[in-house]
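Asks: I need the structure of the sequence given here:
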Amino acid sequence: MKNVVILDDYQEVALEMADWARLGSRASVKVVNRRFSDRNALKQAIAQANVLVCNRERTRIDRDLIADLPDLELIVTSGMQNKAIDIAAANERGIPVCGTAMLGYPTVELTWALILAFFRNLPSEIASLKAGGWQVGLGHGLQGKTLGIVGYGRIGKGVAKAGLGFGMNVLALSRSLTADSAAADGVQKADLDTLLAKSDVVSLHLNVNSESRGLIGAKQFERMKNTALFVNTARSILIDETALVEALTKGTIGGAALDVFDEEPLPNYHPLLSTPKTLLTPHLGYVTEENYRASYSEALENIEAWLDGSLTRVLTA
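Replies: Down below sits the predicted model:
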């Protein structure tokens, strides 16, 4: 019998999201709900794993960890890419890495939840009401304002479409975007400097690569309006987090709505927790029942295919 270990099931729902009983006597399934700050403790918890099921990039599966897991035969991750897994090191050991589909619209929806909550001061207004108060500030509308989308892929296009629905002007940045294709979508192609300078909301939706890593730093925040909202529901590695804290503290930008961080879960001593004009959520972009059911069901299919002697949805280094 093979040992399947599901990592980082923070909500303790993984076993409900797929019919794991289909594995029958071929495999046992163990769930790890906690995150390990101590790598030795992590190794001990998963030492007997033949199959690791990773929930996005919550746990780093690096070369050293792979080397310390002699029984490991298969890695499955939610999503069709995972920068936290050293796929090359796994493949050198003859360990395939397989992915799953992920829905894009939950991140689009969360992006807009953050933007709307920020512009209408919802956290402060809700807190006031619960404390026995009433209105405490003035919100701001979106119509006629400019939305800048950095990364115009599946999620970026979804965010742009909603922005157009709110009556916003939309600027978009993407290597593959042309002026004609942008116009066909009702948006305008822009370079980064122009987008930053003109936008009232700047939202990141890039994949991580050598060009995008650290794309937004102190110089980029300086180019933004001092009233602009910066939104990141993509990856923290796209920005200089320290520069963002400084920009918010100095009032260089108007605020930040963030769902991703350099260190996750965010430690209680992190400066962002006490930085003004922030709206922070604990990496909820993809965390919906619909997404979990889709990804865990395909993770199960990947394991079943492997047990049957074939592979599906194989990722390459």
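
Asks: hey, let's count contacts and neighbours off CA atoms from now on
Replies: OK.

Asks: Would you agree Ser295 is in contact with Cys98?
Replies: No. Counting by CA atoms under 8 Å, Ser295 sits too far from Cys98 to count as a contact (11.4 Å).

Asks: Nearest residue to the middle of the protein?
Replies: Ala234 (4.7 Å; CA atoms, centre = their mean).

Asks: what's the spacing between it and Pro123?
Replies: The spacing between Ala234 and Pro123, counted by CA to CA, to the nearest Å, is 22 Å.

Asks: rewinding a little: does the residue nearest to the centre of the chain count as helix, strand or coil?
Replies: coil (DSSP: H, G, I helix; E, B strand; the rest coil).

Asks: Apart from its neighbours in sequence, what residue is nearest it?
Replies: His205 (5.2 Å; CA to CA, 6 or more residues apart in numbering).

Asks: to compare against the first, here's another:
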Amino acid sequence: MRILAAGDHFVRPSLIREAVSQELSRTGRELPEFAELTLPWPHEPFGPVAEVREASGTEDQLLGALAGVSVCVTQMAPFTERVFAASPALRFVAVSRGGPVNVDLAAATRHGVRVSFAPGRNAPAAAEFAVGLTLAAMRRITAADAELKRGVWRGDLYAYEESGGELGGATVGLVGYGAIGRIVARVMRAFGAQVLVADPYADRAAAEADGVELVELDALLSRSSVVSLHARLTEETHHLIDSRRLRLLPHGAVLVNSARGGLLDHAPLPELLRDGALGALALDVYDIEPIPADWALHDVPNVITTPHLAGATRQTAHRAAAITASEVGRFLRGEEPAHLANRDVLAAGRP
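Replies: Modelled structure (predicted):
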């Protein structure tokens, strides 16, 4: 048995190797032979590789490391049709992220390779970051910091018309109610906010038990002074918050997106911010990443930007490695992975 730890500079190969070794030691299994590959992300942006998106490195790099490998644990490696076709020994790929977008699942199934992923690995980190962005936007924390560092004391921000609002007593709308959204809801309610949720897949009874109100998206936007996006990006949710829906927001509302850039139509945002219809915007994700030098929002007021950092904690990296190591343990024991992404592969009958 040979396992490839195809890590990067966040989920390091050493973290993967250590997590898998601990998992297998607990079950008394003999430790396998490990191979390691370090991909360039995040020092180099991820992007499309052949038919997969959000991958790091090249097919040739991966193929050079996959010789004789049965199991691969990775975050970003590009598992394409070409890679699967050239890797006959491969049986299992454990992806240490919330969705296996760097894997051609149809190709994996055709070649009899099971693929798992790691849902919730960054939920605490991403939820905390979303709350941080919300507070920074509402209270102009980053703008005041930047001005003070330039030597400008912005006492005018204490003026009534310039001062921000509070979460206590506010209506906060969450678009998406998965693992991240549920943590954000708990924190917002602890501040004293009323929380609305729009998610067609959310369980109404569970939402009510959490103390949130499940509503349609248009109603959420019309009622919320703060809106935070936490949905997955699919064909169904692309530009879910479009020009029409942006104009449903109450005047001066705060909008936060730390989920996926494609959820939000960016074209109307400069105008809405300049005329005050949108009071503040906080973004960690973008329609184009990295954002270009001539990005339309660079010189627009009341915009907070961070470079896709919501999940960037050391705890996330360790959780990612631990979740995938558990999946490797299940696979080697002949069990079905807990988070199998291509269930059709089970019908193929390949061990």
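
Asks: For Asp299 of structure 2, see how far away the residue mapped onto the residue nearest to the centre of structure 1 from structure 2 is.
Replies: Under the alignment (TM-score structural alignment), Ala234 of structure 1 pairs with Ala259 in structure 2. For Ala259 of structure 2, the distance to Asp299 of structure 2 equals 23 Å [CA to CA].

Asks: Quick check: Asp60 of structure 2 is in a helix.
Replies: Yes. Under the criterion used here (three-state DSSP), Asp60 of structure 2 sits inside a helix.

Asks: so who does the residue nearest to the centre of structure 1 touch?
Replies: Leu204, His205, Leu206, Asn207, Asp259, Val260 (CA atoms under 8 Å, 6 or more residues apart in numbering).

Asks: of the residues you listed, buried ones?
Replies: Buried members of these, scored by 16 or more other CA atoms under 10 Å, are Leu204, His205, Leu206, Asn207, Asp259, Val260.

Asks: the helices in structure 2, which residues?
Replies: Using DSSP state H, the helices of structure 2 run over 13-26, 59-65, 81-85, 105-110, 123-139, 141-149, 179-191, 204-209, 217-223, 243-246, 269-274, 314-332.

Asks: can you put the ones you listed in TSV and add distance to Asp294 of structure 2 and mean neighbour count?
Replies: Shown next, in TSV, are these (distance: least, CA to CA, whole Å; neighbours: other CA atoms under 10 Å):
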stretch	distance to Asp294 of structure 2	mean neighbour count
helix 13-26	37	19
helix 59-65	32	15
helix 81-85	36	18
helix 105-110	36	19
helix 123-139	23	21
helix 141-149	21	14
helix 179-191	32	19
helix 204-209	42	12
helix 217-223	30	19
helix 243-246	21	16
helix 269-274	13	17
helix 314-332	33	22
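
Asks: closest one to Ala341 of structure 2 among those helices?
Replies: helix 105-110 (7.6 Å; CA to CA).

Asks: Over in structure 1, find the residue span that closest one aligns onto.
Replies: Helix 105-110 of structure 2 maps onto residues 87-92 of structure 1, going by TM-score structural alignment.

Asks: How far away from the center of its chain is that stretch?
Replies: 24 Å (CA atoms, centre = their mean, to the nearest Å).

Asks: Identify the farthest-apart pair in the contacts of Ala234 of structure 1.
Replies: Asn207 and Asp259 (15.2 Å).

Asks: Report the separation between the aligned residue in structure 1 for Ala190 of structure 2 and Leu284 of structure 1.
Replies: Under the alignment (TM-score structural alignment), Ala190 of structure 2 maps onto Gly165 of structure 1. To Leu284 of structure 1, Gly165 of structure 1 is 24 Å away according to CA to CA.

Asks: do the same with Leu248 of structure 1
Replies: 22 Å.

Asks: Show me what Val303 of structure 2 lines up with in structure 1.
Replies: Counting by TM-score structural alignment, Val303 of structure 2 corresponds to Thr278 in structure 1.

Asks: Please name the nearest non-neighbouring residue to that match.
Replies: In space, Thr278 of structure 1 is closest to Ala256, 4.9 Å off (CA to CA, 6+ apart).

Asks: For burial, what's the neighbour tally of Pro292 of structure 2?
Replies: Residues near Pro292 of structure 2, counting by other CA atoms under 10 Å, number 9.

Asks: and the gap between Arg186 of structure 2 and Ala170 of structure 2?
Replies: If you go by CA to CA, the gap between Arg186 of structure 2 and Ala170 of structure 2 works out to 14 Å.

Asks: what's the answer for Ala50 of structure 2, then?
Replies: Ala50 of structure 2 is 46 Å from Ala170 of structure 2, where distance means CA to CA.

Asks: quick revisit: the match of Ala190 of structure 2: what's it in contact with?
Replies: Gly165 of structure 1 neighbours (CA under 8 Å, 6+ apart): none.

Asks: now swap in Pro337 of structure 2 and tell me
Replies: Contacts of Pro337 of structure 2 (CA under 8 Å, 6+ apart): Ser116, Glu327, Val328, Arg330, Phe331.
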